[in-house]
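Student: Structure here, sequence nowhere to be found:
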């Protein structure tokens, strides 16, 4: 009985071992089937070098036949020779064709044909897809840095230099929304295209703007100009629990930022800058709707805090200074009087300002007194002058009378 169990277990171990080997061989064969392809990738960009591997075991002499025009580009026997831009190598089982610079005529099904048999059927080797990735620019009829939900926005996409030997297509992504800008279509040469899309802005549209070019696979393009759709900046008001115009170093102060109507498609944050010091009010906030927030920042005032007060909004990789109402500066109360000009400066002191009217009155009184004295002197001189003239006239008259008598 014991021997039977041992034999039974031994048989089971052998069966398991055989099963493991079968599975291992299957996995290796499956991996080889995925990687050992005659046309690796099957997709190439125009102007690139490309190589295709073909089976030649059934041919002593063979020809590589180009798609589209069925031209024989390389003929192989003991060795290979071809037209300009094409070459091939061979061994006992395979041949490798090299295209120096892939062109439009190279797209399609490459074939090998037996060179020793007339009217032989060609063997398909590789279905080659050729593509040319375009350049793109996106423009808008509105300011995409300051959008309001509900606004109608039109984006214009200019696409230059695209090609796909199969069907080409373009998808536009704005925020979380992806839409096909055009149906998939064929082109016969490198082409240009202008596409438009109009939509109503909501929070699902805010965020990154990107373009995908589809040709057998997808390329995400880096387009010029519009790269993000951003909501209009939030409203901001900064208040304080004390007067910020005459602060003493060491004072405990709390600034409160009331921020309204903000949204970020990924992560939002705010910083508060007072003079040369920046504090983080909020960071890495995720949201699913337009939001309001009140953020308080306690400070122990130092000389570095004196200066402008600003709030900066951070959304994704973009920072935007906000225009805030309320507190705009923190000012030092200890230097407010010492910075004023002294009594020896050009600016008059408070005492000088007060005495100025008295000095003016005194000067006016002195001036009037002098004028009065001058007038009196003038009158006296005039009277004396007239008296002298009158005396001389009388003497002359007496003298004349005497002579006549």
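Tutor: Yep, that arrived. What you see is a predicted model, and the numbers here were worked out from it, not measured in a lab. Numbers count the residues shown, from 1 in each chain.
Student: switch to C-alpha atoms for all contacts and neighbour counts from now on
Tutor: Fine.
Student: Would you map the strands across the stretch 1-150 of the chain?
Tutor: 43-45, 50-55, 62-65, 72-76, 80-82, 86-90, 94-99, 108-114, 123-132, 135-140 (DSSP state E, counting those that start in this stretch).
Student: So for the last one, what gets flagged as buried?
Tutor: Of the residues in strand 135-140, those with enough neighbours to count as buried (16 or more other Cα atoms under 10 Å) are 136-140.
Student: In terms of secondary structure, what does that strand contact?
Tutor: strand 152-164, strand 224-225 (3 or more Cα pairs under 8 Å, 6 or more residues apart in numbering; DSSP states H and E).
Student: For residue 64, which of these is the nearest?
Tutor: In terms of Cα to Cα, the element of the helices and strands packed on strand 135-140 nearest to residue 64 is strand 152-164, at 23.1 Å.
Student: Check which residues of the closest one are buried.
Tutor: So for strand 152-164, counting by 16+ other Cα under 10 Å, buried means 153-160, 162-164.
Student: could I get those residues as JSON lines with distance to residue 273?
Tutor: Output for the buried residues of strand 152-164, formatted as JSON lines (distance: Cα to Cα, whole Å):
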{"residue": "153", "distance to residue 273": "35"}
{"residue": "154", "distance to residue 273": "37"}
{"residue": "155", "distance to residue 273": "36"}
{"residue": "156", "distance to residue 273": "39"}
{"residue": "157", "distance to residue 273": "39"}
{"residue": "158", "distance to residue 273": "41"}
{"residue": "159", "distance to residue 273": "43"}
{"residue": "160", "distance to residue 273": "45"}
{"residue": "162", "distance to residue 273": "48"}
{"residue": "163", "distance to residue 273": "51"}
{"residue": "164", "distance to residue 273": "53"}
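Student: try this one side by side with the last:
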């Protein structure tokens, strides 16, 4: 099975590939459902092309998938056509789309690049898969409402179609991610790439007797309302019915323990959510699934994979669940609270300067004596308290370093470019 990881910018793309992704999906400016991600622009295609060539030469070919998964308005379509020649500079292996109108556009301007159907199209049955196959799609990213049994049945009916399934990350309280909560509360539409993650805000449930100024019509129709912590005095209706209450924040999806079930059902690719997540998240989650897949394929043992799998719990996440794969009851269980990690990312390792000196690219403040841990694609976590921080020009010892300050780190622990440096605790 192919492992597909998120890449919100060029640096995250590099880490996704380096930490084990077979493919990474990116967005291009203005045409992706993650407009707050950095996405890709200017001449970054040159670096990406060189990076792909490097992995190919190493016998580890990587794929670049491009998400054009917004719902295109007429102006969006015109803007895309105006930039089509620029997009042709990227070494794109497939486009991910939901808007059916883009099929003919991409076929005309990118005739040799395969099409993948976005999960936003909520394709969850074999007849729909056949229709998309006949339209020219190579792969379906199934709607997240599809169960393990659904995947197996679809694969049995349309075996020639590639099926990609989400296995990790945030889920939406919406059908295949087609959410209107953000647009309703803030005017920023998730379907145009501007989701505010309103489903994860801090709400209080109130009855009309406990409100101070709720609209009377709303009170009559909805005896219960919610008030968001940062918006006191604004009340939004809560709909209740037999066996349900329409509220809000879902668990995070985690299928790391069920990859054999996904394989047996016929999944061709496993997808990690999170183009807006951190570099640290991208690397550790990708690495965990890479190691578990390697164990499933007999390349390493389960015991060798397990320490890397446990690192999932050291990333920021909400309570984990299995979504709709085994029972919708699990998907319907909500959670609350912030997603936190017991660690903060101190920085990354750049070029090797000498036998035991390396460029240290600080992202947060650390002081000498603070225990650090080094993480690599095949190094789970190695602690270091005997390091030295140096000024790169004078080689004088430093007592601290933070983002924007050039620095070298001297250590007896062998490192290499691309390693992550973290420390336990909160950012200072």
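Tutor: Looks like it arrived, so ask away. Quantities reported herein were computed from a predicted structural model and do not represent experimental measurements.
Student: Work out the TM-score between the chains.
Tutor: Remark: TM-score between the superposed chains equals 0.20 [TM-score structural alignment, normalised by the length of the first structure]; 133 aligned residues with a Cα RMSD of 7.1 Å.
Student: of all the helices and strands packed on strand 135-140 of the first structure, which lies closest to residue 293 of the first structure?
Tutor: With Cα to Cα as the yardstick, what comes closest out of those is strand 152-164 (27.6 Å).
Student: What helices and strands are in contact with the helix or strand following that closest one?
Tutor: Note on strand 152-164 of the first structure: by DSSP states H and E, the next helix or strand toward the C-terminus is strand 168-174. If you count contacts as 3+ Cα pairs under 8 Å, 6+ apart, strand 168-174 of the first structure packs onto strand 177-185, strand 207-215.
Student: Let me see the ranges of the helices in the stretch 201-350 of the first structure.
Tutor: Ranges of helices within the stretch 201-350 of the first structure are 350-404, based on DSSP state H, counting those that start in this stretch.
Student: quick one: the strands in it?
Tutor: Under DSSP E, counting those that start in this stretch, the stretch 201-350 of the first structure gives strands at 207-215, 217-221, 224-225, 228-229, 235-240, 252-262, 268-274, 277-285, 291-300, 307-315, 318-321, 324-326, 329-330.
Student: what comes up buried for the fifth one?
Tutor: It stands for strand 235-240 of the first structure. Result for strand 235-240 of the first structure [16+ other Cα under 10 Å]: buried residues 236-240.
Student: Turn the helices and strands packed on strand 135-140 of the first structure into TSV, columns for distance to residue 128 of the first structure.
Tutor: What follows is those, written out as TSV (distance: least, Cα to Cα, whole Å):
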stretch	distance to residue 128 of the first structure
strand 152-164	11
strand 224-225	31
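Student: returning to that earlier point: possible to save the buried residues of strand 235-240 of the first structure as JSON lines with distance to residue 28 of the first structure?
Tutor: Shown next, in JSON lines, are those (distance: Cα to Cα, whole Å):
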{"residue": "236", "distance to residue 28 of the first structure": "64"}
{"residue": "237", "distance to residue 28 of the first structure": "68"}
{"residue": "238", "distance to residue 28 of the first structure": "68"}
{"residue": "239", "distance to residue 28 of the first structure": "71"}
{"residue": "240", "distance to residue 28 of the first structure": "72"}
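Student: Please enumerate the helices of the second structure.
Tutor: 10-18, 44-57, 74-82, 84-87, 102-109, 126-134, 148-157, 181-186, 216-221, 259-265, 279-296, 302-310, 328-331 (DSSP state H).
Student: Redo those as JSON lines? Include mean neighbour count and distance to residue 321 of the second structure.
Tutor: Below are the helices of the second structure laid out as JSON lines (neighbours: other Cα atoms under 10 Å; distance: least, Cα to Cα, whole Å):
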{"stretch": "helix 10-18", "mean neighbour count": "23", "distance to residue 321 of the second structure": "23"}
{"stretch": "helix 44-57", "mean neighbour count": "14", "distance to residue 321 of the second structure": "34"}
{"stretch": "helix 74-82", "mean neighbour count": "13", "distance to residue 321 of the second structure": "36"}
{"stretch": "helix 84-87", "mean neighbour count": "15", "distance to residue 321 of the second structure": "37"}
{"stretch": "helix 102-109", "mean neighbour count": "15", "distance to residue 321 of the second structure": "34"}
{"stretch": "helix 126-134", "mean neighbour count": "16", "distance to residue 321 of the second structure": "26"}
{"stretch": "helix 148-157", "mean neighbour count": "18", "distance to residue 321 of the second structure": "14"}
{"stretch": "helix 181-186", "mean neighbour count": "15", "distance to residue 321 of the second structure": "22"}
{"stretch": "helix 216-221", "mean neighbour count": "12", "distance to residue 321 of the second structure": "34"}
{"stretch": "helix 259-265", "mean neighbour count": "17", "distance to residue 321 of the second structure": "14"}
{"stretch": "helix 279-296", "mean neighbour count": "24", "distance to residue 321 of the second structure": "15"}
{"stretch": "helix 302-310", "mean neighbour count": "16", "distance to residue 321 of the second structure": "16"}
{"stretch": "helix 328-331", "mean neighbour count": "15", "distance to residue 321 of the second structure": "7"}
